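Participant: Compute the structure for the input listed below.
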Amino acid sequence: MSYHHLTMSERECILRMHHNQKDITQIAQTLGRSKSTISRELHRNTGRTGYSAHEAQNSYTIPRQACKPHLKVMRPERQKHIISGLEQYWSPEQIIGHHGMSLCTTTIYRALKNGWLPTVLREKLRQQGKSHKAEGEERRGTIPDCISKGKRSTEAAARSRVGDWEGDTVAGKC
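Facilitator: Got it, this is the predicted structure:
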């Protein structure tokens, strides 16, 4: 079972329908959500002035942002040391050793790759880190230039010629 958080547009829809005296069941059916989800949303975020979609969204996002881990690389004093080290063509190992940081070298490579540090500094690295295969189609176990059974000619599908039958038994699935 997967749970999806309410979006701002769903909260605005709840606000409009609740304001128009629609009951929880009607709101839930319109949004394709559970009645308990709508009930909890209204109960948590209804104050003296009534339900507010904007305040409900803020009460959701602010604690959520606070619970996310803060990246060690994003601390300004560390960024300053890392950037100055990279500008001097130091390796991540030298930067960490010189400044005595409790940081992993892969974190610096990842920060450069993901854009957490200026990407211009990538060129200053002596080594570019581990190369990763691009995500794509799995090629293991497939036969190159193989024609699937659905795309074969009718003669080949009938296996009336010599070679049509042997190809299926030797080569396997495409």
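
Participant: When you work out contacts or count neighbours from here on, use the C-alpha atoms and nothing else.
Facilitator: OK.

Participant: ok, and the closest non-adjacent residue to residue 99?
Facilitator: Among residues not flanking residue 99 along the chain, residue 81 sits closest, at 7.3 Å (Cα to Cα, 6 or more residues apart in numbering).

Participant: In what element of secondary structure is the one you found found?
Facilitator: Following DSSP states H and E, one finds residue 81 within helix 76-87.

Participant: who touches the following helix or strand past that helix?
Facilitator: Next in sequence after helix 76-87, counting helices and strands by DSSP H and E, comes helix 92-99. Residues outside helix 92-99 that contact it (Cα atoms under 8 Å, 6 or more residues apart in numbering): 81-82, 85-86, 102-105, 108-109.

Participant: Any quick PyMOL command for the buried ones out of these?
Facilitator: Of those, the buried ones go into a single PyMOL selection, burial set by 16 or more other Cα atoms under 10 Å:
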select buried, resi 81+82+85+86+103+105+108+109
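
Participant: Mind telling me the two of the contacts of helix 92-99 farthest from one another?
Facilitator: Spatially, the most separated pair among those is 86 and 102, at 17.3 Å (Cα to Cα).

Participant: For residue 78, see how far away residue 100 is.
Facilitator: 11 Å (Cα to Cα, to the nearest Å).

Participant: residue nearest the centroid of this protein?
Facilitator: Centroid-nearest residue in the chain: residue 114, 12.7 Å away (criterion: Cα atoms, centre = their mean).

Participant: and the helix ranked longest in the chain, what does it pack onto?
Facilitator: For the chain, the longest helix by residue count, based on DSSP state H, is helix 53-67. If you count contacts as 3 or more Cα pairs under 8 Å, 6 or more residues apart in numbering; DSSP states H and E, helix 53-67 packs onto helix 8-19.

Participant: Need the residues that contact the next helix or strand after the helix it packs on.
Facilitator: Of the helices and strands lying after helix 8-19 in sequence (DSSP H and E), the nearest is helix 24-31. Residues lying outside helix 24-31 but in contact with it, judged by Cα under 8 Å, 6+ apart, are 10, 14, 17-18, 34-35, 37-39.

Participant: and residue 92, how many neighbours does it have?
Facilitator: Residue 92: 22 surrounding residues under other Cα atoms under 10 Å.

Participant: Equivalent analysis for the one 4 residues further on, please.
Facilitator: Per other Cα under 10 Å, the neighbour tally for residue 96 reads 20.

Participant: Residue 30 and residue 16: what is the separation?
Facilitator: In terms of Cα to Cα, residue 30 sits 12 Å off from residue 16.

Participant: Just give me the neighbour total for the nearest residue to residue 89 once chain neighbours are set aside.
Facilitator: The shortest distance from residue 89 to any non-neighbouring residue, by Cα to Cα, 6+ apart, is to residue 124 (5.5 Å). By the criterion of other Cα under 10 Å, residue 124 has 16 neighbours.

Participant: Alongside the first, I'd like the structure of this one:
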Amino acid sequence: MEYDRLRASGVRQREAAALVGVHERTARDWDRGIRKSNGARLHPDGRRIDYKTGVTTTSAASREPSVAAVEAELHHRFLTVAERELIADLRREGQSLRAIGRALSRPASTVKREIDAHSVEGVYQPHRAQRAWAKSRPRPKASKLATDGPLRDYVAHKLQQQWSPEQICHALVTEFPDDESMRVSPETIYQAIYVQARGGLRREVAAALRTGRTRRKPHRSPDQRTRRFVDEMVMISERPPEVADRAVPGHWEGDLIVGTRNESAIVTLVERSTRYVMLGHLPGGHTAEEVRDVLVPLIQTLPEHLRGSLTWDQGCEMAAHKQFTVSTGVPVYFCDPHSPWQRGSNENTNGLLRQYFPKGTDLSVHSPEDLEHVAQQLNGRPRKTLGWKTPAERLRDLLTTT
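Facilitator: Coordinates of the predicted model:
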């Protein structure tokens, strides 16, 4: 599946969801091993939740995990069955814990805990360990209102009298002060109502709630977005017109290309007029502070008249954009969400860079000298859009004529 391939290559959840055309909530479910089939949600622990009735069923009870749960591969922090088999193989060969950890790119302490927890008579059992992991992950708990009983009857009766879930919650405490089984939160009532509303109970639900709604309504309008960063962003719509038409040099587009497991990255800067490329080294991470500390000296290598502006997407790595602007005098403009074409030159350059830095590889193995060599190669390539001149030639012309 294309989404799984993108995630395995290090693409972030939100970006992968946008690329395959699904909602971020669906992508989040996929990462957790949840799939949709025939009007139901299938969980990796074997649970099946029907959309219409809200009823949850469990395959083979919960005594043994399902095959899907055993074979599920979720977040990379979890050991996979293949890694557990490799631990068993290397252990039989007499490899040390540190050697096994290096083979898995995991701490030796993780390997030790795994072996200690799942060994039988001193022999590590990988498939037994995988089944135990799959069984321990889910903690299914049926909703209080999922089965018949006095609590459900009370709630249903009060809803028919047009009581709100919050009123029902407080009335239960008053009427049944010593009965802890007669307790339910307003959220649980809302969840029971809205799950049923997706199926054949719309009329009953519409009559039960005073609002008559069968789905929740957000309190804020859809066009309102929470602030992405502490320092307010300046959007691309406010960027000067001369930046858009590429007539004035010195305006840059920036982004990151990320290595395996999002643990390493490379800063990529492209000048919009000349397509000149500059690369920054991020071998140990790409937090906002680390990106800032690479961008500032990178931009400061340029003459002042080529420090016009920087356009970036809304990635969290640019949370320190205000500090960057104060240090360099270069304003930062942010693209609209899910609009990579607003940094077209940078997107195209990142595609060219993947020839040298393939997706899913460790970018920390490359030195700053390696990055400089790659940048020189790209800047020495003739471009059709430049009249078959090279970015290096165009930048040299700018430097010699100004």
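
Participant: circling back to that earlier point, wait, what's in contact with the residue nearest to residue 89 of structure 1?
Facilitator: Residue 124 of structure 1 neighbours (Cα under 8 Å, 6+ apart): 86-87, 89.

Participant: Out of those, flag the one nearest to residue 138 of structure 1.
Facilitator: Each of these was checked against residue 138 of structure 1 using Cα to Cα; the closest is residue 86, at 36.7 Å.

Participant: Could I get the contacting residues of the closest one?
Facilitator: Contacts of residue 86 of structure 1 (Cα under 8 Å, 6+ apart): 92, 95, 121, 124-125.

Participant: How about residue 7 of structure 2?
Facilitator: For residue 7 of structure 2, the contact set (Cα under 8 Å, 6+ apart) comprises 13, 16.

Participant: Helix or strand: which one has it?
Facilitator: Applying DSSP H and E, one finds residue 7 of structure 2 within helix 2-8.

Participant: Also residue 220 of structure 2?
Facilitator: With DSSP H and E as the criterion, residue 220 of structure 2 is inside neither a helix nor a strand.

Participant: Check the burial of it by counting its neighbours.
Facilitator: So residue 220 of structure 2, with other Cα under 10 Å, has 9 neighbours.

Participant: Tell me who's in contact with it.
Facilitator: Contacts of residue 220 of structure 2 (Cα under 8 Å, 6+ apart): none.

Participant: Show me what residue 125 of structure 2 lines up with in structure 1.
Facilitator: Taking TM-score structural alignment, the alignment pairs residue 125 of structure 2 with residue 52 from structure 1.

Participant: roughly how far apart are its match and residue 19 of structure 1?
Facilitator: Residue 52 of structure 1 sits 10 Å away from residue 19 of structure 1, going by Cα to Cα.

Participant: quick one, which of those two is more surrounded?
Facilitator: residue 52 (16 against 11).

Participant: Am I right that the more buried one is in contact with residue 42?
Facilitator: No: judged on Cα atoms under 8 Å, residue 52 of structure 1 makes no contact with residue 42 at a distance of 9.1 Å.

Participant: that older thread, can you list the contacts of helix 92-99 of structure 1 in a markdown table and add distance to residue 63 of structure 1?
Facilitator: Shown next, in a markdown table, are the contacts of helix 92-99 of structure 1 (distance: Cα to Cα, whole Å):
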| residue | distance to residue 63 of structure 1 |
| --- | --- |
| 81 | 31 |
| 82 | 30 |
| 85 | 35 |
| 86 | 35 |
| 102 | 27 |
| 103 | 27 |
| 104 | 28 |
| 105 | 31 |
| 108 | 28 |
| 109 | 30 |
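
Participant: quick one: what's aligned to residue 151 of structure 1 in structure 2?
Facilitator: By TM-score structural alignment, residue 151 of structure 1 lines up with residue 244.

Participant: ok now do its match, which residues does it touch?
Facilitator: Under the criterion of Cα under 8 Å, 6+ apart, residue 244 of structure 2 has no neighbours.

Participant: Can you give me the neighbour number for residue 252 of structure 2?
Facilitator: If you count neighbours by other Cα under 10 Å, residue 252 of structure 2 ends up with 30.

Participant: brain fart, residue 165 of structure 1
Facilitator: 14.

Participant: next one: residue 138 of structure 1
Facilitator: Neighbour count for residue 138 of structure 1, taken as other Cα under 10 Å: 7.

Participant: Then the one 5 residues further on?
Facilitator: Using other Cα under 10 Å as the criterion, residue 143 of structure 1 is surrounded by 12 other residues.

Participant: now do residue 139 of structure 1
Facilitator: Residues lying near residue 139 of structure 1 (other Cα under 10 Å) number 8.

Participant: so which helix or strand takes in it?
Facilitator: Going by DSSP H and E, residue 139 of structure 1 is not in any helix or strand.

Participant: mind listing what the match of residue 125 of structure 2 touches?
Facilitator: Residue 52 of structure 1 neighbours (Cα under 8 Å, 6+ apart): 15, 45-46.

Participant: swap in residue 153 of structure 1?
Facilitator: No contacts exist for residue 153 of structure 1 under Cα under 8 Å, 6+ apart.

Participant: Tell me how far it lies from residue 167 of structure 1.
Facilitator: To residue 167 of structure 1, residue 153 of structure 1 is 14 Å away according to Cα to Cα.

Participant: Now find how far off-centre the helix holding residue 81 of structure 1 is within its chain.
Facilitator: 28 Å (Cα atoms, centre = their mean, to the nearest Å).

Participant: what angle do that helix and helix 92-99 make?
Facilitator: Computed by axes from the mean of the first three to the mean of the last three Cα atoms, to 10 degrees, the angle separating helix 76-87 of structure 1 from helix 92-99 equals 130 degrees.

Participant: How much space separates the residue nearest to residue 99 of structure 1 from residue 126 of structure 1?
Facilitator: Counting by Cα to Cα, the gap from residue 81 of structure 1 to residue 126 of structure 1 is 18 Å.

Participant: is it true that residue 8 of structure 1 touches residue 53?
Facilitator: Yes: with contacts counted by Cα under 8 Å, residue 8 of structure 1 reaches residue 53, the gap being 7.1 Å.

Participant: In the stretch 251-400 of structure 2, what residue spans correspond to helices?
Facilitator: 288-300, 321-328, 344-353, 368-379, 391-401 (DSSP state H, counting those that start in this stretch).

Participant: Could you check the shortest one and say which residues are buried?
Facilitator: Spelled out, it's helix 321-328 of structure 2. Neighbour-count burial for helix 321-328 of structure 2 flags 321-325, 328 (criterion: 16+ other Cα under 10 Å).

Participant: The last one now?
Facilitator: Within helix 391-401 of structure 2, the residues scored as buried using 16+ other Cα under 10 Å are 391-395.
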